Structure formats: structure tokens, C-alpha cells
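Visitor: Sequence below, structure please.
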Amino acid sequence: MDQSLGMDDPCPNNLQGVPGYLFLTLLNTLMGAKCPLGSPEPYQEDYGPKLVDGEEFDFIVIGSGSAGSVVANKLSENENWKVLVLEAGGYPSATSDIPSLLFSVQGTDEDWIYTPEPSEKSCLGMKDGKCRWPRGKVLGGSSSMNALLYVRGNKRDYDEWARMGNVGWDWETVLHHFKSFERLETEDMQNSGQYGKNGFLPLTRYDSGVPIADTIREAAELHNYQTIPEENPLNPLGYMNIVNSISHGIRANSAKAFLGSVKERSNLLVALQSFVKKVIIDKKSRIAKGVEVAIGSKTLKLYAKKEIIVCAGAVNSPQLLMLSGVGPKKHLEAMGIDVIEHLPVGKNLQDHVVFLGVILTLDQNAIKTQKHLNLIDNIYEYLVHRSGDLAGIALTNLLGFVNTRNDSIYPNIQYHHLLYPPGDTYLLPTVSKAMGYNEDVAKSKSEYNQKHPMLEIVPTLLSPKSKGEILLRTDDPFEKPIIQSGYFTEEEDIDVLLTGIRFAEKLVESAPFKKHNPKFVKPNLPKCDELKFRSDEYWKCAMRHLATTVYHPVGTCKMGPENDGTSVVNSRLKVHGFRNLRVVDASIMPKIVSGNTQAATMMIGHKAGVMITEDWATKREEL
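Guide: A predicted model of the protein is given here:
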């Protein structure tokens, strides 16, 4: 039952006649305004209940996230190809649709709720010594729960992929794919030339309007980092309000943009609550024949005439390959799994680490006036007009790209920013829960925030040297895999992140910040208390406690030449040793890009769709 229908009227009978009619009209308007949120209407009808054992398709796409939705869209352009998308989760919720509530989706049934293994080197300030790794278990995958930041990375990222032996992944080539699926909607950017205008993914931009945003930009300019109008992959240093995958105040997840927008295609089918247990592979012929998928209490076998395309993400894709007999020989044998192909699946795990310990209290003049912070006004503005604070992600859309060592035009640190109003009862507790802070850390942050606005300047390590690994826990597909994050296993990462903290300190100590009376405060980290606050030793200790994921795991099915011994797929994303099995998602990145990974993952999906279409159109090889 809708809880909103159980409201009690605290003052019955005080509105009669025309005033009563106007009041009821307002209520009806508000009730109707929430209907589009969390609605399945923008998506395909769930085909899952109609699936039958032995059913055959041309392509089976496993996962509907930032890559899976895009590649399925591209393949279904051919009306003669029957494409099935299998998604383990359901439709996105209303919470997912509202941009500002992104942290509230974590820990729900739309999240796989992963936690890496404890380590003495990282996540010591989290409950049980474990960081939280949310990943989307929902239509749209992690694009239905991320921060909606659309960052391509820079030219060097992709040119380096090409230099590693991946032909066709250089910047000039991939730029075409980016622009093919982008649809820039912000009017004042139409002449920029940086983004595509006719694709499926809507991109918009806004200004948070908080005074501290101007202050950050002013301070950065004093240190030679200009405010730039939009992301420029050729000259990527500076601060900007990045574009977001938001349209008319609602999250534009990948499934809505790339699947729902073409739901009239009868050859494109999407099955929800469909958990793929393994890929069925003929060991002798090296042909991926189909999949075993659990739907409710039933397990079906579904078959693909052309290809199986694994788009389950950097955690689930390697898990699924290993369960299917593709992976490190010794590990699979230890799990009791018949080895079909020995490949370094699960290796090369990379992630952007963020440090959540640069915390400031500020004066009230750093934020909007109390009038603008009125929750009821914000809710009304959002429900009726799809605008206001709930329609964005506040200050989080302000990003800074900095080279703290001044040795390149390319950044080594990216800055995110989190701003909490005084006495914040929503965002700060929600972030603390999502990040998994232990009680000491969460309580200390809350206490600092009681009377003052609080700002977190969040340095992000863009090119980590440390690497982790995904391993099977058992041969049970429903068991969560072992995630070894690898954070700070290379000391150089600590040193570079420290330079990111020092640059943030310089910004705060510069003249523009003085009007806000900034004060550095330290979270409650007993093991670091004996160290001098803000010394190198203190910051390194704090990093071991409070550095965590920024939700960008990649690399576990690495793309590269077959003879390099470290890769899983070739440059056309075919798994080495197989003729019709591909991996298409962030796991194929040989090296993580210098920015948020959603855009690059969508590009991978689009490029894969084009390559698969080319392969079958030209019949370059017998499949």
C-alpha cells in the first residue's frame, strides 16, 4: 500500500469550498507527479516469464549495464538478428531515478553489495576492516546507481591502449564512437564541438549555485588551474562543471537510454531477474553454445546461434568465465572446475582510490541561504518542475584535474567534492553508511557537522600502480567471489595520493577560502592519534583507514595480444582461444582511464557493437 495514502489531516474541516478545491488540486498534482519515477514504462516488457528451455537467439548479452545496453542496442539495429539481454536484477526504483539520492540505492536489492577482503594496508577505518563495493544489480547496471558523471578520460589513455598492442583503440578512433552515442542537450554548450548531439545518451550540465564552488575555482586559478568550459581530452587539466547523464531532472541510465528508447524493436528482448550461472562451452570445438540461467526456481538452457557476449562488469564477468571453465588453471582445479582454457581471468584488477579524510568546517556563507535549503520547497520543486537540488548531485559535479608533480599536461589526481549543510540529517549519514565507516569515524564526522557546513575535498588517484584480483570463493555461482582490492600494495600510490592532499591544503590556505573561515578537522582514528595532525605520517596513516573505492573497478579480463601472456581478450574483444565468446565491459581495459569510467565503458559497448556487426557482415572468419 502507498504510505502516502495513510496521511492523517491534523486540521480537518478548515478548508471548504474553493480553498478546499485548490488544496485537493495541489495534492492530486503532487501525487501524479511521482508516477513517472520508478515506472517500468520507459523500458522493455520483461521477457523473462516467456523464456522456454532450449530457446535460441542470434546473440545473448549477459548484463544490461553501461556496455551491455549499448552493444545490444547496436546489434538489434539489424532486424534479422534476435538479441536477448539477460539481467540479474529488476527495474530501477524511484530512488534510482532521482539524481541526488544516488547514495541511497547502495545496500538495497539493486546492489550486489560486494565487500573486498580485509587488508592490513587499506580500509582500516571501515566496519570489520572492509570497504564497500556497490555494483548495480538492476536494469542499467551500475549506471542506475552511480554519480552520473560523464568523463571520457584523455587522449593519452586510449593512445596507450593502442601502444599496448590493441589496434583500433587509439584516441582518434574511439572519439568517433563517443560522439556517435552522445546527445548534448545543454543549450550554452551546443557550439563547443566536444560532444555528439544526435545519439541516445542525453548529457546536461548545471551549476550547483553554492558560493564554495566559486571559491574552489578561484583558489585553483591562483595555482594555475583554470576553470574550463568543458572536458578537453587534448588539454585535460583544470576545473569544470562536468556534464551528467541526467535528462529533465531524471537519471538517464544506460538501459533507459539505449534499450528503452528502442523498445519498439521486436527483435530486442530483455529478461529480468535472470541470473546466468555459466556459459555452456563445447570443449572440443571451443564454441560457446549458450548459457544456463536461473529464473525464479527454474534453470533454463538458452542457446546462441552467433555469439555469447559477457557484459557483467569487472567483478561478475571474470566470475562467470571462471565458473564456465575459463581462467587460471590451478585456481579452477582447486575449485573442482573442469578447465577449458587457461587464461589470466580475474588478474589486473585496477580501481581509482579516493581519500575521504580532507575535511573542513566552514562558515554559513559557504552554502546557500537557509531558504534554499528548505526540504519541503526542494521536494515540491522537484516533483512539479523536475528541477532544484534533487535534480542534480549538488557540488559533486565540480571536478578538478591536476598534475601535482607538474611533470605532464595530463592529470595524476582528480578532485571530487562533497558538501554537507549544518546538521545534515540525510546526505552525511547516508554517505557514512554507504562507505561503511566504523562507528568512531561516522560519529566524529557527524559531530563536526552539527553547527557548521562541512566540505570534503576528495583527491582521487588516477593511475594506480597497485593491482588486485578476483577469485572464486567456491564453484557455487550464487556465492560472492573473493575480491582482493590490492589497494596500496605499491607504496608509490600512497606517495602520489599524499601530493593530492597537499595540493588540496594549498587551495584551502589560499586567499579565496579565508572568507569562509575554513578549519581542518580530523576524524576519530585512534591508531593515527599519536601522529602529528597533517604531517606526512598522519596522512599516510589516515589513508590506510579512509581511502576507498570511487566505484571504478576495471581490468579483470584484460584486452591485449594473445601472446603477451597477461590478457584475456584480443582487440576485437574475443576471448583468446574461442570463436564466438566476447567480453564487452570495463573489465577489458588494459589500463584504467584518467577519470570516471562510465563514458569509457559505454564507448567499449558501442565499439564492440560495430566490430561484431563488421565481423558478421564481412565474414572475415568462419564462426
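Visitor: drop to CA atoms for contacts and neighbour counts, all remaining ones
Guide: Will do.
Visitor: which ones are touching His223?
Guide: His223 makes contacts with Leu507, as judged by CA atoms under 8 Å, 6 or more residues apart in numbering.
Visitor: Here is the second sequence; please produce its structure so I can put it next to the first one:
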Amino acid sequence: MAAGLLAVITGAIKAATLLLGVGKVAFIPTLIVALAYYNYDLMDPENQPRVARVLRKEYDFIIVGGGSAGSVLANRLTEVPEWNVLLLEAGGYETEITDVPILSLYLHKSKYDWKYRTQPQDSACQAMVDKRCCWTRGKVLGGSSVLNTMLYIRGNRRDFDQWESFGNYGWGWDDVLPYFKKSEDQRNPYLARNTKYHSTGGYLTVQDAPFNTPLGVAFLQAGEEMGYDIVDVNGAQQTGFAFYQYTMRRGTRCSAAKAFIRPIRSRKNLDIALWSHATKVLTDPETKRAYGVEFIREGKRQVIFAQKEVILSAGAINSPQLMMLSGIGPSKHLEEVGIKVVHDAPGVGQNLQDHIAVGGLAFLIDHEISLVMSRLVNINSALRYAITEDGPLTSSVGLEAVAFISTKYANASDDWPDMEFMLTSSSTNSDGGTHVKNAHGLTNEFYNEVFGRINNKDVFGVFPMMLRPKSRGFVKLKSANPLDYPIMVHNYLTHPDDVDVLREGVKAAVAFGETATMRRFGARFHSKPVPNCKHIPLFTDDYWNCAIRQYTMTIYHMSCTAKMGTPDDPMAVVDPELRVYGVPGLRVIDASIMPTITNGNINAPVIMIAEKGADLIKQQWLSKV
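Guide: Presented below is the predicted three-dimensional model:
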């Protein structure tokens, strides 16, 4: 055990040094040593999934992408002992750093991130470097569930009933709820007793925050003051205020890889190939059937064959990119970049949807209770975290409560809100202009002008997030080179209705800070006008219409780029069983297949899609036996 413990400590400190830089965060080595000592059972290197050094020439199934969906599929498909499965992932392992909830923003633009940036557009992200939004995506086993803020939000029943109304049989709320419950191990005893909506014993641990500031309870009280109910947002009613539910376990991140891959790491019928970058799906020139995958591993091109299916679970950017590289996509575009068309699929890469919020809505307070990093991230909190598995390091960057509300553009009598408030005991200024600014890609000029005077001040934040955008972006190839990043066009706020909804959300957020509950903390809105909008009177509709285009925050919910639909929909890429139209033997199972984005953070729906997708595969192939 001593040798293993030493290896953990040495490797973790090395990872922290590479990630954060020597001396930038002095408490990190202490944190890692303490974690290794007190949590050896979790940090034992033997607990990591093993990488297959030698691969078979053929597998029953090849899964491309080891993220949230791919991890679930690898688990569920290998439940059939006679099936052999290969999981290809372009990144490597999670580390002890990725486990610590408060450090998630440190992972942005690290080696665990693809570091995508969108094309510059005047419609949004004007405060970002080169006017380009930063699209953080996980390049690691576990995918973006290793980098996200661990928020467990299933969405609204009307989202899924709408999918079904489009002709996608089997995707209504009553159909998908069992798959949400199948994964779940709910640790809140009150919620766990509500067996209609929750369950225990699944692979994915869902729990309440181990640590809250006094602001957390106040957020809910302010919601009641505004006339809203306190609800379980994953239960019978979404509209209202609630504490967040998190994919956490014992105070640490419960990524999809930790939940679904580690427990089955000894299954003989699963091979995992990390640092393996898929470059092409191989198809038969006559039948168009997918029969294998080409990928780069250790600098060498390799080909592996699939006897039954190739499954793309690479996410809403990489799955359509890989399809287009393989000749499956809009024929005109493929011809433009010199790729031979295998199947003309106009919808591949189109219909891109994402959730955006307005960043930087900060409210100064008079009490030292918020998550000011320079005060809370220290050796004492590191030891508390390692020994008792709680304290400020278990905080998901200050996210404490959530609210789902309806603006005047939604039907308030219908429980299908159009705005989500992410309520935080921190804001952009809480780390003194270091990691948050960098993660969001803000220019130094914008940050210094808007937040410079309140660096490290006590604040709370409201991030109003628009739930059902009408604007649509797209992804297309830059070239036929599979190592070139695709061209990503967000088109945020290009539909006028989105401008109206997001503006009303901002106005409601400011009103939230004016409640008597929040006033008791001395709350006052940080009303520094943002650059490019200073010529417009503050608090007017025209000012907010300008301001929302400045600090436009993606919530990293890219989706819908290979939409599920019926054969008569020319933009549908997959059928309701997630099979790619026109290409037998190929499925897409990830956020790409959503016809429309769900009402909330999308990690839980992606895991549900994979759970259901695995059953669809079993139903097809096991019925033939």
C-alpha cells in the first residue's frame, strides 16, 4: 500500500503542477497529499480502468467517445457477456484535481479540454477575446462530465412529450422517466422516498451539496417572497426554486467514467483505448454499411472492424464532424472540402442549439459569507475536504440554488418555464480576475473596466439562462483533415425572440436582488455599465438589449446537430431508434440526437439517452438470437 500511496501522491502533484503552474495555488500539494492519505480507497491507481495495449481486429460494437453517453453504453452493452465492445476516447484519465468540485474552472483550457472557440460574430460574445465564445468540451474519459459543474437537471416533461409529438415514438416523458431512474442513486432520503420520480441503487450518485453558505437558504426565501414554490425540480413540478442536486459522491465529482466505467473495469469483454483520436467511419461503397473505424493512436493510423455496429457518442461537435469526414453529411459542403459523398444527409451539423446566460450580474453584500477564493481556498479547507468530505472545496464554484421561472413570453399557467436562474455565492470577480475570466475568455480590458474595483469583494451572482432558444447555429468542416478543428457558428441571439426573452430574464434577476430577503445582506446591484453600451441609459430595454450581447455566457450545452426525426423530415439524421438514415450499422447516441434542447442542464438527459439507446441496441440484436 505504501508504494501505491506514494505513486498517487507523486502523480497527483505532477498533474496539479502541470495544470495550475508551480506556486500559483499553494494549497494544492497539501490538498493532494491529504486526499491521498485519507481517501486512498478512492485514489488507488488500480481503481482506474485499464487501457488495452493490444486490440482485437474486430469487435461486435465500437463506441467512439468515452464521455457521458459512451461511458453508459460501454457499461450496458458489456452486460451481454458474448458481446465484445471497444471504447475509443481521444483523451486520457481523470485525476485527483478533476475530482475536486471547486476546481472545475481550473480545468477549462487545460489538457482535459478540446479548447474549442466559435467563429467571431457581432450578435454575442462581444466581451470575449476576438469576439469568440469559448466552448469547453471534455477530452478525457468521462468527457464533459469531468469538467462540468455537476448539476443534475432532467428537463421538463413537456420537452420529451414534444419530441414524441414530432413523430419520435418511445421518447415521451412516460417513456424516458424510467431511464432517468435506472441510472440514479439518489442520496437525499426525502427525495429517495418519492419513488415515482427517484430511485436508489443506480450507478450515478446524485446528492445535495455538502456545503452551503447562508446565501443558499436566502435564495430560496427570496424565491418564496417572489411568489414561487420550493420544489424538487426533478419531480412533479419544475417551476419554482430549489437547491441544486449534484452528480457527487462523498464530496467529490461523480463523473460518468467514475459512475459507469470504474465498476466494470474487470469485464473481459470491454477494451478501452485512450489517447485514440477517431478520424473516419468506414463504410461499404455499395451498401453504405458502416463496418469499422479508422483512428490515430500513438501517432499511428489504425483500423478496427465492427461486426454489428459503430456507435458515435463523441458529442454535438465531434459526432457530426466525424460523420462529415466519413462522407455522411450535406453533399454540397462535402464536395467543397473534397470529401467523397457516401450519403447526402443535409441535417448533419445543422440545428445546433445551446443555452446561453448573461454573465457578470453581481450583487455586492456587506457580509463575509460568499465564496471569495483568496479567503476560502487554503490549507485548512484542503484538510477539511480530505478528512470530512465537506467544506468550501465541495462547492460547485458557488452554485447553490436554482430557479425556473416564466417571463412574460411564456405561459405562466403551464409548467414549462423559459428561464433558469443559476444562483451563486460567487461571481466573476470572486477569484480576483484569474480563472473565471480566463475560462470565459473575457478580454482584460472588459474585465478591468467592469470588475476591477470589486476584485475579491463579497458578492452573490444571478446567471439568467434562456431555456428554449429559437436561434440555430451549425458546425461544418474546415477541411478534409480530421485533425483540423471544425468551424463552429453559434448564431446566438440572431432570432429577435431570444433577445426579448433573455432581456426579461435579466430584468427579473435584478428584481430578485431587490427582494427584502436579499436586502438583509446589504445587497445592491453592481451597476457598472458595460463597454459598448455606456451611451445608453442604464436599466432601459435598449441598454439590456445591448448588454446581453457583451458578456454572453455559453452554459456548454451544445446539442441537436444530428437530430432525431421521422423519414419525412429532410433534416432528420437519425430515426427514433437512433440509427443513422441511409447508413446501416451506424448509430448516434449523445446530445446530437436531441430534436430540441431540454429545459435545463443537459448532462442528465444525455445519460438517459444512452441508457435508452443501449436498450434499443439490445432489443434489436438480442431479438435475432
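Visitor: average gap between the strand ranked longest in the second structure and the first structure?
Guide: Secondary structure assigned by DSSP state E gives strand 300-312 as the longest strand of the second structure. For strand 300-312 of the second structure, the mean deviation from the first structure after alignment is 0.4 Å (mean CA distance after the TM-score superposition for the first structure).
Visitor: In the first structure, what stretch matches that strand?
Guide: Under TM-score structural alignment, strand 300-312 of the second structure corresponds to residues 298-310 of the first structure.
Visitor: From the chain's centroid, how far away is the matching stretch?
Guide: On the basis of CA atoms, centre = their mean, to the nearest Å, stretch 298-310 of the first structure sits 27 Å off its chain's mean C-alpha point.
Visitor: go on, stretch 552-566 of the second structure?
Guide: That offset, for stretch 552-566 of the second structure, works out to 11 Å (CA atoms, centre = their mean).
Visitor: equivalent range in the first structure for that stretch?
Guide: Under TM-score structural alignment, stretch 552-566 of the second structure corresponds to residues 547-561 of the first structure.
Visitor: Now do the end-to-end distance for stretch 40-60 of the first structure.
Guide: Length of stretch 40-60 of the first structure, first residue to last, CA to CA, to the nearest Å: 22 Å.
Visitor: Residues contacting the longest strand of the second structure, please?
Guide: Counting by CA under 8 Å, 6+ apart, 56-65, 281, 290-296, 319, 585-590 sit against strand 300-312 of the second structure.
Visitor: Only the buried subset of the residues you listed, as a PyMOL command please.
Guide: Buried residues among the contacts of strand 300-312 of the second structure (16 or more other CA atoms under 10 Å), as a PyMOL selection:
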select buried, resi 58+59+60+61+62+63+64+65+281+290+291+292+293+294+295+296+319+585+586+587+588+589+590
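Visitor: The longest helix belonging to the first structure against the second structure, how far on average?
Guide: In the first structure, taking DSSP state H as the definition, the longest helix is helix 598-618. Taken against the second structure, helix 598-618 of the first structure registers an average deviation of 0.5 Å after superposition, with mean CA distance after the TM-score superposition for the first structure.
Visitor: Now for the counterpart of Ala509 of the second structure in the first structure, how many residues are close by?
Guide: Aligned by TM-score structural alignment, Ala509 of the second structure pairs with Ala504 of the first structure. If you count neighbours by other CA atoms under 10 Å, Ala504 of the first structure ends up with 20.
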